[in-house]
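Asks: Just to be clear, the model below is a prediction. Sequence and coordinates:
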Amino acid sequence: MDFTRFLPSLKLRTQLCAGADGRKMTADAVLDDWPRSSGTMANLIRQFDWSASPIGEIPRWPGPLRTAIDVMLSSGFLASVAWGPDLIVFYNDEMAGILDDHHPRLFGQPLLASLPPDRSAVYVDHLARVRRGETVVIDTMHYPRQSNGQSSDAWLSARYLPLRDESGDVAGMMILASDITARKRQEERLAGLYGELQHRTRNLMGVVRSMFEKSLETAPDLPAFAETFRSRLMALARVQGLLAQLDEGDRITFDALLRAELSSLEASASDGPGPRVTLRGPSGIRLRSATVQTFALALHELASNAARHGALSQAAGRLAVDWRLDHRPEGAFLVVDWQETGVSVPPPATAGYGRELIERALPYQLDATSRLTFTPEGITCRIELPLREPVRR
């Protein structure tokens, strides 16, 4: 932010003002209603008892100080002036709004003596440089706020500028700042999103690689591999589509994930599960983002197996999925019961990708408990998924 365009040359400017009768007015008369700006802080400058202050009453103030205060009051920035050996403090309405509990106690007082030690220490180095005639530029400055006993964090972009008296010596400083808290939080949010994107991308590539290897390993021929691998990629794509639709802070719910997967099957209606599928459970159970990809693939393996070999592959077959939220001493769990009936599915001779995913990957990656059973009536599967972050030992 370029603040310098708001600063005219802060030199002594002597002005003679004409009264209504054309006579020249004295300086004291001109300063009776100075500063002419409106606002709370301009009124406070006019009404404050300066007689006991080291800088004295307003008529004694040097021109550069009055000019600096005029600029401060009209700048529109968070602005303050510190003047004289004691650095007597002035500030505008905008700065008063961010000073919180320091306002109005700080006004008209020596800067360093009026601030807590940890806050005054921040200014010591800046003051030394300003007194040497330097302009100190701080693009991002942490500013701890304290209001009515409540603490919060703010960030400012600030400029510390030397103010010179009539002889050209540095007699004070002006601080012009802007509140960049919203921008800083947006940058932090974007950095977090970028880190999350990198994490998810690495995970996704690992999942795709594992799917490719397992699909290739168990496929009897290349066309079968292509079909299986394509369906698993589509399951991942559906999850990514659900994630992309979320607002910040939202999470995918289990019922939305389940319905998206079942709706993709040919045996289901276009707007949701078909008449041979029964879904029973509460809506809105939110899943941890880290669990969604693996959990979705497990649901896909169950659903695709039901469509190819299980309950949804025959007219007499039925599928019921029941779920509930189970509160336990160690936290909340999502309990899912997948029950196929009306068709007999013999156990496979070897554990394929789907079975390995359900029986091994879910417990290892998600701290879930899973049990897959092949019965004369069809497949049953119970998954108990923790909804809190797992504690690794």
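Replies: That came through fine. Residues are numbered from 1 along each chain as shown.
Asks: C-alpha from now on. contacts and neighbour counts both.
Replies: Noted.
Asks: For Thr253, give me its contacts.
Replies: 283-287 (CA atoms under 8 Å, 6 or more residues apart in numbering).
Asks: Quickly note the distance from the closest residue to it other than its chain neighbours to Leu246.
Replies: In space, and not counting its chain neighbours, Thr253 is closest to Arg286: 4.3 Å by CA to CA, 6 or more residues apart in numbering. Separation of Arg286 from Leu246 (CA to CA, to the nearest Å): 12 Å.
Asks: These two: which is more packed in?
Replies: Arg286 (16 against 11; other CA atoms under 10 Å).
Asks: Isn't the more buried one up against Phe254?
Replies: Yes - contact criterion CA atoms under 8 Å: Arg286 and Phe254 qualify, at 6.3 Å.
Asks: Give me the common contacts of Arg286 and Leu246.
Replies: The contact lists of Arg286 and Leu246 share Ile252, where a contact means CA under 8 Å, 6+ apart.
Asks: Can you give me the separation between Arg259 and Val239?
Replies: For Arg259, the distance to Val239 equals 12 Å [CA to CA].
Asks: neighbour-wise, which of those two wins?
Replies: Val239 (21 against 15).
Asks: put this beside the first:
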Amino acid sequence: MPGVDGTLDWVLILAPYRRDAEYLRTLLDEHEVTVRLAAGSEELASRLNETPGVLVVTHEALNEAVLAIIAKHLAEQPDWSEMPIIVLLDRAAPQARMRTELSSVWPRTRQIFYQRPVGTLELLSGIQSALLSRLRQRDVRDHIERETELRRELNHRVKNILASVTAIFRMTQRTSTTTEKLVDDFSGRLDALSAVHSAVFEAGGETADLADIIKRTCSPYCGDGEDRIIAEGPSIQVGRDPGTTIALCLHELATNALKYGALSVPGGRVHLKWDVDSESEPALTIRWIETGGPLVAEPSKPGYGTRYIRSALRGIFGSPPEIIFDPNGLRCIVAGPLSRFR
């Protein structure tokens, strides 16, 4: 019964008298069950450390030293483990007394008793059943390990999300002059953050498609079913952190366009395009171009949104964006190595 990692699918036999060990090994070999033998107590202790799937032992071998070695191994098993023990009894052995004594020495263990001579099929079926039970235990172990790792990952992600929310709140608080503005700006930025996490979660990994992130971030600004923001570009996988930064910057641009730019009038449009060149080191370029809106004039002093966009995009692209206050519409163009977004 081969297992995935080969550590729990073999039988350890302690039968040092007569020819019991050889008989059992021959029987199990014929049915492709891996067998290892222990000749005495020292070898038994060493073999148990290799984590057998099932222990088969004849009652003649159960002296005080062997009982203690097995008891120690059982006591030190991990929580998921319960190694089955098959005991082969002679016809003349005091079965009731031995069961009671072994249950006392090895409490809460799975013990299976066979009286010799035992039928071949009966013994083989019992050993295979015990091995199958052992494999189920390994499945439980793997499940516990996965659950533990998932809890660690969840804890890590929750901490990161809370840190992001705190940073967004402080950023919003510094620029909000009224409670209403604080609520509106903070809610919008949280929506942008949520869009990225949803995209990454549904993608099933630590990256998401840039097109999906952009669509989720910009969809609240496409009112009345119209494509006010026309987004075009290839499928590109980006990491959670750069994806979050891009989403927040797009939110700032869209909010500005809704208040003062192309999205503030019915005929205005935003053309959002991204592409990757085919040079030796591919670069990602993102272009935000507004048309059909009010005339644009460069402000005498850059606002917080502009400062944030410049700083944030420089951080992930490696160079600052080009923000152009063209009279026909605001333009924001940024480019950087694609490798920075993995």
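Replies: Okay, I see it. Because the structure is a prediction, the values reported are computed rather than measured.
Asks: quick one on the thing from earlier: out of the contacts of Thr253 of structure 1, grab the one that's most surrounded.
Replies: Busiest of those [other CA under 10 Å] is Leu287, holding 20 neighbours.
Asks: mind listing what that one touches?
Replies: 251-254, 387.
Asks: Walking through the stretch 101-250 of structure 2, point out its strands one by one.
Replies: Assigned by DSSP state E, counting those that start in this stretch, the stretch 101-250 of structure 2 shows strands spanning 111-115, 207-209, 229-232, 237-239.
Asks: Read off where the third one ends up in structure 1.
Replies: Aligning strand 229-232 of structure 2 against structure 1 (TM-score structural alignment) gives residues 277-280.
Asks: what about the matching stretch, how far off from structure 2?
Replies: With mean CA distance after the TM-score superposition for structure 1, stretch 277-280 of structure 1 departs from structure 2 by a mean of 2.5 Å once superposed.
Asks: Okay, buried residues for that stretch please.
Replies: Val277 (16 or more other CA atoms under 10 Å).
Asks: cool, stretch 136-144 of structure 1 as well?
Replies: 136, 143.
Asks: what does stretch 27-42 of structure 2 give?
Replies: Within stretch 27-42 of structure 2, the residues that count as buried by 16+ other CA under 10 Å are 27-28, 33-35, 37-38, 41.
Asks: In strands, which of those residues appear?
Replies: 34-35, 37 (DSSP state E).
Asks: Which stretches in the stretch 201-342 of structure 2 count as helices?
Replies: 210-218, 240-259, 304-317 (DSSP state H, counting those that start in this stretch).
Asks: Including distance to Val56 of structure 2, could the ones you listed go into TSV?
Replies: Putting the helices of the stretch 201-342 of structure 2 into TSV (distance: least, CA to CA, whole Å) gives the following:
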stretch	distance to Val56 of structure 2
helix 210-218	58
helix 240-259	53
helix 304-317	62
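Asks: looking at those, which is closest to Ser104 of structure 2?
Replies: helix 240-259 (56.2 Å; CA to CA).
Asks: So what's the residue count around Glu68 of structure 1?
Replies: Careful, residue 68 of structure 1 is Ala and not Glu. Ala68 of structure 1 has 24 nearby residues by other CA under 10 Å.
Asks: Would you confirm that it belongs to a helix?
Replies: Yes - with the criterion set as DSSP: H, G, I helix; E, B strand; the rest coil, the secondary structure at Ala68 of structure 1 is a helix.
Asks: Give me the distance between it and Leu127 of structure 1.
Replies: 17 Å.
Asks: same question, Asn92 of structure 1
Replies: Taken as CA to CA, the span from Asn92 of structure 1 to Leu127 of structure 1 is 20 Å.
Asks: A strand includes Ile138 of structure 1, no?
Replies: Yes - looking at Ile138 of structure 1 with three-state DSSP, it is inside a strand.
Asks: quick one, what contacts the closest residue to it other than its chain neighbours?
Replies: Closest residue to Ile138 of structure 1 apart from its sequence neighbours, by CA to CA, 6+ apart: Ala158 at 5.2 Å. The contact partners of Ala158 of structure 1, by CA under 8 Å, 6+ apart, come to 137-141, 175-178.
Asks: just curious, which of these is nearest to Gly84 of structure 1?
Replies: Ile175 (14.7 Å).
Asks: The closest one: neighbour count?
Replies: Applying other CA under 10 Å, I find that Ile175 of structure 1 has 20 neighbouring residues.
Asks: Isn't it up against Pro162?
Replies: No - judged on CA under 8 Å, Ile175 of structure 1 makes no contact with Pro162 at a distance of 9.1 Å.
Asks: secondary structure element for Leu93 of structure 2?
Replies: If you look again at residue 93 of structure 2, you'll see it is Ala, not Leu. Taking DSSP states H and E as the definition, one finds Ala93 of structure 2 inside no helix or strand.
Asks: and stretch 246-261 of structure 2, which residues are buried?
Replies: Here stretch 246-261 of structure 2 shows 246-258, 261 as buried, counting by 16+ other CA under 10 Å.
Asks: Mind picking the two most distant members of those residues?
Replies: Of all pairs in those, the most separated under CA to CA is Ile246 and Gly261 at 19.6 Å.
Asks: The alignment partner in structure 2 of Ser264 of structure 1 - how many residues pack around it?
Replies: By TM-score structural alignment, Ser264 of structure 1 lines up with Pro220 in structure 2. Pro220 of structure 2: 13 surrounding residues under other CA under 10 Å.
Asks: Distance-wise, check Pro220 of structure 2 relative to Ala192 of structure 2.
Replies: Per CA to CA, Pro220 of structure 2 is found 10 Å from Ala192 of structure 2.
Asks: And Pro321 of structure 2, how far from Thr306 of structure 2?
Replies: 10 Å.
Asks: Same check on Leu295 of structure 2?
Replies: 18 Å.
Asks: Could you do Ile86 of structure 2 as well?
Replies: Distance from Ile86 of structure 2 to Thr306 of structure 2, counting by CA to CA: 75 Å.
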